[in-house]
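A.B. asks: this one's sequence-less:
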């Protein structure tokens, strides 16, 4: 029942974002084109639920030829491959907005484990693979618990916890916390996790 409601919420909120932010999409598209060479969108294949491969949509924030990334290593704000407008898009998370198209297509959800690069699958064991039992999300438990400041294995633990303890209430908490992350930055939430991984008990703070 909860997963069915989750899908309805995904569709409704994604349509609202798509319509309300359409003028912003147009402005961002123009800024991307006039500040750097290359396409407006960045598409990359990622593993989704049950390892199904799909193409994730993002506004392009890096110079052409910057697609090669180090597995498990996040791009930080000081990376010189990031374009001038890309710095703002990444900091504000606006570069992720096109993923509402993935949500509408049923490939992603608003909340869930973030989709990783296909190469990361080689390192998955049985425990980590549990993160693939739900659709990947535009935001997730790891993203509001420190994200790039977390060790990769800790991010996996948050993802698995989310899958094993999924609830609409937890989704709401993550969405609320995501707003805080966008406003104040990921570093403000390094030691303010929504859940206690060691005890397995859920926190009530947002």
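C.D. replies: Here it is on my side, so go on. What you see is a predicted model, and the numbers here were worked out from it, not measured in a lab.

A.B. asks: Could you use CA atoms for every contact and neighbour count after this?
C.D. replies: Will do.

A.B. asks: From residue 61, how far out is residue 43?
C.D. replies: Plainly put, residue 43 is 12 Å away from residue 61 if you go by C-alpha to C-alpha, to the nearest Å.

A.B. asks: Would you mind telling me which of these two has more residues around it?
C.D. replies: residue 61 (23 against 15; other C-alpha atoms under 10 Å).

A.B. asks: show me where this protein has strands.
C.D. replies: With strands called from DSSP state E, the chain shows them at 41-47, 53-59, 109-111, 137-139.

A.B. asks: Use this one as the comparison:
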């Protein structure tokens, strides 16, 4: 209930910013304002996660697919700014209003990952995915997928108000410093990682 109320408050307060970002995206490049992708939710339910589009249209079927690097040519000018400020995640407030996500939890993985999950990895689906989470504030995209899983499961097993408050504080630091927006891997490493995921 708290997630819903806070998400609704933020949507109302940030409505002008939503409009400004949408206009900037339409002026900057062709394609839809909102990017949506099938992701894994609670207990493996599949839902569409929403983001402001930061790449050229149909980027998933070009270059390195789902994986991006800092100098990825598919990222638009406005998209680069949105990513650095993490403003591309704002539409996920509507995912929270729908009940698909929470503010805090494991980041929702692409739906294609489900068939590859081990019994251990399935545990990260025992809680709603979040906009930010324990792995997000402890490495974000610098972490490999295998490194994120134990952090997500640790959070799922140790959820508490104290930890959530710590995540919120660390999230503010990550956002202000634009930490971990990209993996830091070179193009070859990005391509290899994409093949594994």
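C.D. replies: Perfect, I can see it now. Quick caveat: nothing in here was measured; it's all calculated off a predicted structure.

A.B. asks: What value does the TM-score take for this pair?
C.D. replies: The TM-score (TM-score structural alignment, normalised by the length of the second structure) is 0.87; 181 aligned residues with a C-alpha RMSD of 1.8 Å.

A.B. asks: Provide a list of residues in contact with the counterpart of residue 49 of the first structure in the second structure.
C.D. replies: Aligned counterpart of residue 49 of the first structure in the second structure: residue 42 (TM-score structural alignment). Contacts here follow C-alpha atoms under 8 Å, 6 or more residues apart in numbering; on that basis residue 42 of the second structure touches 100, 125-129.

A.B. asks: residue range for stretch 10-28 of the second structure in the first structure?
C.D. replies: Against the first structure, stretch 10-28 of the second structure falls on residues 17-35 (TM-score structural alignment).

A.B. asks: Is residue 85 of the first structure in contact with residue 32, as I believe?
C.D. replies: Yes: with contacts counted by C-alpha atoms under 8 Å, residue 85 of the first structure reaches residue 32, the gap being 6.7 Å.

A.B. asks: Now which residue in the first structure aligns to residue 58 of the second structure?
C.D. replies: Using TM-score structural alignment, residue 58 of the second structure lines up with residue 65 in the first structure.

A.B. asks: Kindly apply the preceding question to residue 129 of the second structure instead.
C.D. replies: That one, residue 129 of the second structure, aligns with residue 136 by TM-score structural alignment.

A.B. asks: Would you mind confirming that residue 124 of the second structure makes contact with residue 152?
C.D. replies: Yes: counting by C-alpha under 8 Å, residue 152 is a contact partner of residue 124 of the second structure at 5.9 Å.

A.B. asks: the longest helix in the first structure is where?
C.D. replies: helix 2-20 (DSSP state H).

A.B. asks: name the helices or strands packed onto that one?
C.D. replies: Where contact means 3 or more C-alpha pairs under 8 Å, 6 or more residues apart in numbering; DSSP states H and E, helix 2-20 of the first structure is packed against helix 100-104, strand 109-111.

A.B. asks: can you give me the helices for the first structure?
C.D. replies: Going by DSSP H, the first structure shows helices at 2-20, 22-35, 84-92, 100-104, 152-164, 168-184.

A.B. asks: would you turn the helices and strands packed on helix 2-20 of the first structure into a markdown table with mean neighbour count and distance to residue 186 of the first structure?
C.D. replies: Formatted as a markdown table, these follow (neighbours: other C-alpha atoms under 10 Å; distance: least, C-alpha to C-alpha, whole Å):
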| stretch | mean neighbour count | distance to residue 186 of the first structure |
| --- | --- | --- |
| helix 100-104 | 22 | 21 |
| strand 109-111 | 26 | 17 |
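
A.B. asks: Tell me the buried residues within the contacts of residue 42 of the second structure.
C.D. replies: Buried members of those, scored by 16 or more other C-alpha atoms under 10 Å, are 100, 125, 127-129.

A.B. asks: still on that earlier bit, okay, now the match of residue 58 of the second structure: neighbour count?
C.D. replies: 8.

A.B. asks: Then residue 177 of the second structure?
C.D. replies: The burial count for residue 177 of the second structure: 12, using other C-alpha under 10 Å.
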